[in-house]
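Q: structure of the sequence below:
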Amino acid sequence: MKTISFIIPVYNQEKQIKKVFETLHNARGRLSRAVTFSEIIFVDDGSEDHTFARISDTARDYPKMITTIISYKKTRGLKKAVALGKKASNANWNIVLNSDLSDLEEKLEKIAARVRRERKKPKKPLVSVVMPVYNAEKYIDAAIQSIMNQTYKNFELIIVDDQSTDKSLKIIKSYKRRYRTKIKIIRSAKNLNRGGDMCANLGIEVARGKYIARMDADDIAAPGRLATQVEFLERNPRVFLVGSNAYVINEKGKVVGEKIEPSKPADIYKSYATFHPIIHPSTMLRRIYHGKRFAYQIEYSANNDYYTFFKLICRGYIFVNLKEKLLFYRIHDKNDTFVKTKEKFLNTVKIRLLMVEKYNYKLNVRDVITSIVQAALILVLPESAIKYLYLVTKGIIQPKKITIPFFGRTISISSV
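A: Prediction:
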């Protein structure tokens, strides 16, 4: 469904405003069913009469016609007025009309012709981008903007706020005002405090897309991310989930490393024996697969993405990681990965053993030894050291000598 905005530059036309509203109100019924009327945008180009007041007063008589007024004191000319109107629009199509609507019939016919052309084009599948948010005021602006800047335009952005106490919700609402038809806001009834997956399920419940794209509120999507992943899934109907590699950025957005994961399904399957080979916020998956609607299975206080994906891959679902870096993955102290670090890493070992027991996942001797060493390190090392070792072993940062507290003493860990 396409949305349409009528942009009307006006200058000293207070007497014509009522007729303009009446005419456009009647014209709405003549629009194709494939087009939804979004708004009228009046750009008052420095009128010296009461044009602005007349627009404002008349708009109250037509509450179902969303009206935006842009006004400034000095005349800037038609070209500038049109540009400002288009900038303010959230619609798919912007139709610029003469102030007396003398070109309305011509423009309506052009809309109808455009609809006919659009119907002949192959339809691109809708993508539901689901973004859980909790106290992300420092980064959420860049995260949302990266989705709105996607080259692939057939998407909806579902933002689930988990009772943020900072300015996150205010920022989200400012984007909602700009992109009314693109953004949907959900707010949890209470703080779920179970990681982003439970919040993501709230978004997935209302998602309409063929595909679900996960996005975190502190990361940045590359402009071609959605387009690349949709194209891949359309060409590979047996693949359930596609992820990608990522650039690693710091709090200031500077690239400080890379996150590279195995790309082939067999390698991803094997890698689950020792680590999580999927960059979660880079994933896109099929909302409905083999007749079943996807949802995260919430069994743990954390690691539910690891549990859900591991379980699916054990059941034969095919996962692929693209070699392209389609995400800028942000590392900072409040990363979900580094909250309750010990608990999360211990959960990965527990989940691994559960998959061996219930789904006959095969561990070789090396995998068993690795799991034992991982569990031992998690139990004895402080969280700062666990975080460091994780970043080094994943290749996110280069090894270096660090000093950490350990059972009341100070020890050093060096690169090897």
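Q: from here on, contacts and neighbour counts on C-alpha atoms
A: Will do.
Q: check contacts around the nearest residue to Tyr289 once chain neighbours are set aside.
A: Leaving aside its chain neighbours, Tyr289 sits nearest to Phe240 (7.3 Å; criterion: Cα to Cα, 6 or more residues apart in numbering). Under the criterion of Cα atoms under 8 Å, 6 or more residues apart in numbering, the contact list for Phe240 reads 233, 285-286, 289, 317-319.
Q: now with 6 Å?
A: 285-286, 318 (Cα atoms under 6 Å, 6 or more residues apart in numbering).
Q: likewise Lys190?
A: No contacts exist for Lys190 under Cα under 6 Å, 6+ apart.
Q: repeat that for 10 Å
A: 161-164 (Cα atoms under 10 Å, 6 or more residues apart in numbering).
Q: so which of the contacts of Phe240 belong to strands?
A: The strands, defined by DSSP state E, take in 285-286, 318 from these.
Q: closest to Lys334 out of the residues you listed?
A: Leu285 (26.4 Å; Cα to Cα).
Q: Proceed likewise with the subsequent sequence, for comparison:
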Amino acid sequence: MSRQLPEQLSLLLPVWAGDDPDHLGEAFRSTVTEQTRPPDQVVIVRDGPVPEALAQRLKELVAESPVPVDLVELDRNVGLGMALDAGLARCRHDVVARMDADDISVPHRFAVQVPIIEAGADIVGSGLLEFDEHSEDIVGTRTPPTRPEDIRTRARVASPFNHPTVVYRRSMVRGVGGYTDFALMEDYLLWAKMILAGAKVANVAEPLVKYRVGAGAYARRGGWRQLRAELALQRRLRRLRFTTRGQCLRNVAVRGGYRLVPERIRRIAYRMVIATYRR
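A: From the prediction side, this is the model:
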């Protein structure tokens, strides 16, 4: 019996003007040069113009990378969803890993996740560790559901994947229309579309990514803009028949209310419910 050859991997990494050059360098090293199973291609999407220091760091990474790097330079800032769709169009391999420009991957991340895709999954995420300024200053843990039935159940009330940790099939993502321009909730909507399309889902409980929380993290999770995005998402999920009427009403009340409570209370609720979720 012939052995199946390992699949090749594309890394998809968006960058925008607000990213820190040093954080980008650390993210790149952790996800490319320090991986025990490194990607075979890196696609960096520059989402609009960036400051000179960041532009210089991008040039350095492209020139010094041990694997081929495709730099997609968008003329204007189009937002995360559309930037990722532009990057997916340039990925040469069907297995694609996501990474953000200020996070850190553990060295064996892809050695754990890619074999799960090769075994038949269409998407696999992982747990993550939240840190403040330094990567060893851990302030929270997000452990996702791991059983497929629990992932699908969780998806009706909250995102079942930690977006910066996922590895997925490009063909499946593009087959359901990609991320599209759905600001602030593009990843959650994509997971719902993939589940509706019959995607084989998986999560690894082990934290394979360290996620930089940074200043203003809790403020960004609230406010009227987030509430409008939340309501738009819940309407879309209901139209897709992804949620029942009862689930939709529950989500509007709970998730919508979370967007409007004072930041101090939102911080406590996040730490008690979201950043410690286990199943």
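Q: so where do the helices sit in the stretch 101-250 of the second structure?
A: Along the stretch 101-250 of the second structure, the stretches classed as helices by DSSP state H, counting those that start in this stretch are 109-118, 148-154, 170-175, 186-196, 217-220, 224-239, 245-260.
Q: would TSV of those with distance to Leu9 of the second structure and mean neighbour count be doable?
A: Listed next are the helices of the stretch 101-250 of the second structure as TSV, based on distance: least, Cα to Cα, whole Å; neighbours: other Cα atoms under 10 Å:
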stretch	distance to Leu9 of the second structure	mean neighbour count
helix 109-118	8	19
helix 148-154	23	15
helix 170-175	10	17
helix 186-196	20	20
helix 217-220	31	14
helix 224-239	31	16
helix 245-260	35	16
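Q: make a markdown table out of those helices and add distance to Glu206 of the second structure.
A: As requested, those are exported to a markdown table (distance: least, Cα to Cα, whole Å):
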| stretch | distance to Glu206 of the second structure |
| --- | --- |
| helix 109-118 | 10 |
| helix 148-154 | 15 |
| helix 170-175 | 24 |
| helix 186-196 | 20 |
| helix 217-220 | 23 |
| helix 224-239 | 29 |
| helix 245-260 | 26 |
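Q: Ala217 of the second structure and Arg267 touch, don't they?
A: Yes: using Cα atoms under 10 Å, Ala217 of the second structure is in contact with Arg267, at 9.2 Å.
Q: measure the aligned partner of Ala205 of the second structure in the first structure to Ile288 of the first structure for me?
A: Matched across to the first structure, Ala205 of the second structure falls on Lys323, judged by TM-score structural alignment. Using Cα to Cα, to the nearest Å, we find Lys323 of the first structure at a distance of 25 Å from Ile288 of the first structure.
Q: now swap in Ala375 of the first structure and tell me
A: Counting by Cα to Cα, the separation of Ala375 of the first structure from Ile288 of the first structure is 36 Å.
Q: give me the element the closest residue to Pro9 of the first structure other than its chain neighbours is part of.
A: Among residues not flanking Pro9 of the first structure along the chain, Val43 sits closest, at 4.6 Å (Cα to Cα, 6+ apart). Element membership for Val43 of the first structure, per DSSP states H and E: strand 35-45.
Q: now swap in Tyr388 of the first structure and tell me
A: Tyr388 of the first structure belongs to helix 383-393 when assigned by DSSP H and E.
Q: what residues sit buried inside that helix?
A: By 16 or more other Cα atoms under 10 Å, the buried positions in helix 383-393 of the first structure come out as 383, 385-391.
Q: let's have those residues in JSON lines, adding distance to Leu24 of the first structure.
A: Below are those laid out as JSON lines (distance: Cα to Cα, whole Å):
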{"residue": "Glu383", "distance to Leu24 of the first structure": "63"}
{"residue": "Ala385", "distance to Leu24 of the first structure": "66"}
{"residue": "Ile386", "distance to Leu24 of the first structure": "64"}
{"residue": "Lys387", "distance to Leu24 of the first structure": "60"}
{"residue": "Tyr388", "distance to Leu24 of the first structure": "62"}
{"residue": "Leu389", "distance to Leu24 of the first structure": "64"}
{"residue": "Tyr390", "distance to Leu24 of the first structure": "61"}
{"residue": "Leu391", "distance to Leu24 of the first structure": "59"}
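Q: what's the match for Met355 of the first structure in the second structure?
A: So, by TM-score structural alignment, Met355 of the first structure is matched to Leu237.
Q: right, and its match touches Glu186 too?
A: No: here Leu237 of the second structure lies out of contact with Glu186, judged by Cα under 10 Å, at a distance of 12.0 Å.
Q: which residue in the second structure aligns with the residue nearest to Pro9 of the first structure?
A: Per TM-score structural alignment, Val43 of the first structure is not aligned with anything.
Q: same thing with Lys259 of the first structure?
A: So, by TM-score structural alignment, Lys259 of the first structure is matched to Arg142.
Q: its match - nearest residue in space that isn't next to it in sequence?
A: Ala275 (4.6 Å).
Q: next one: Met194 of the second structure
A: Nearest residue to Met194 of the second structure in three dimensions, chain neighbours excluded: Val176, at 6.5 Å (Cα to Cα, 6+ apart).
Q: hang on, that neighbour packs against Leu196?
A: Yes: here Val176 of the second structure reaches Leu196: they are 9.2 Å apart, a contact under Cα under 10 Å.
Q: residues shared between the contacts of the two?
A: Leu190.
Q: in contact with the residue nearest the centre of the second structure, which residues?
A: By Cα atoms, centre = their mean, the second structure has its centre lying nearest to His163, at 2.1 Å. His163 of the second structure makes contact with 98-100, 125-126, 187-188, 191 under the criterion Cα under 10 Å, 6+ apart.
Q: and it, what's its match in the first structure?
A: Match for His163 of the second structure (TM-score structural alignment): His280.
Q: isn't Pro164 of the second structure right next to Pro207, touching?
A: No: Pro164 of the second structure is beyond contact range of Pro207, at 11.4 Å (criterion: Cα under 10 Å).
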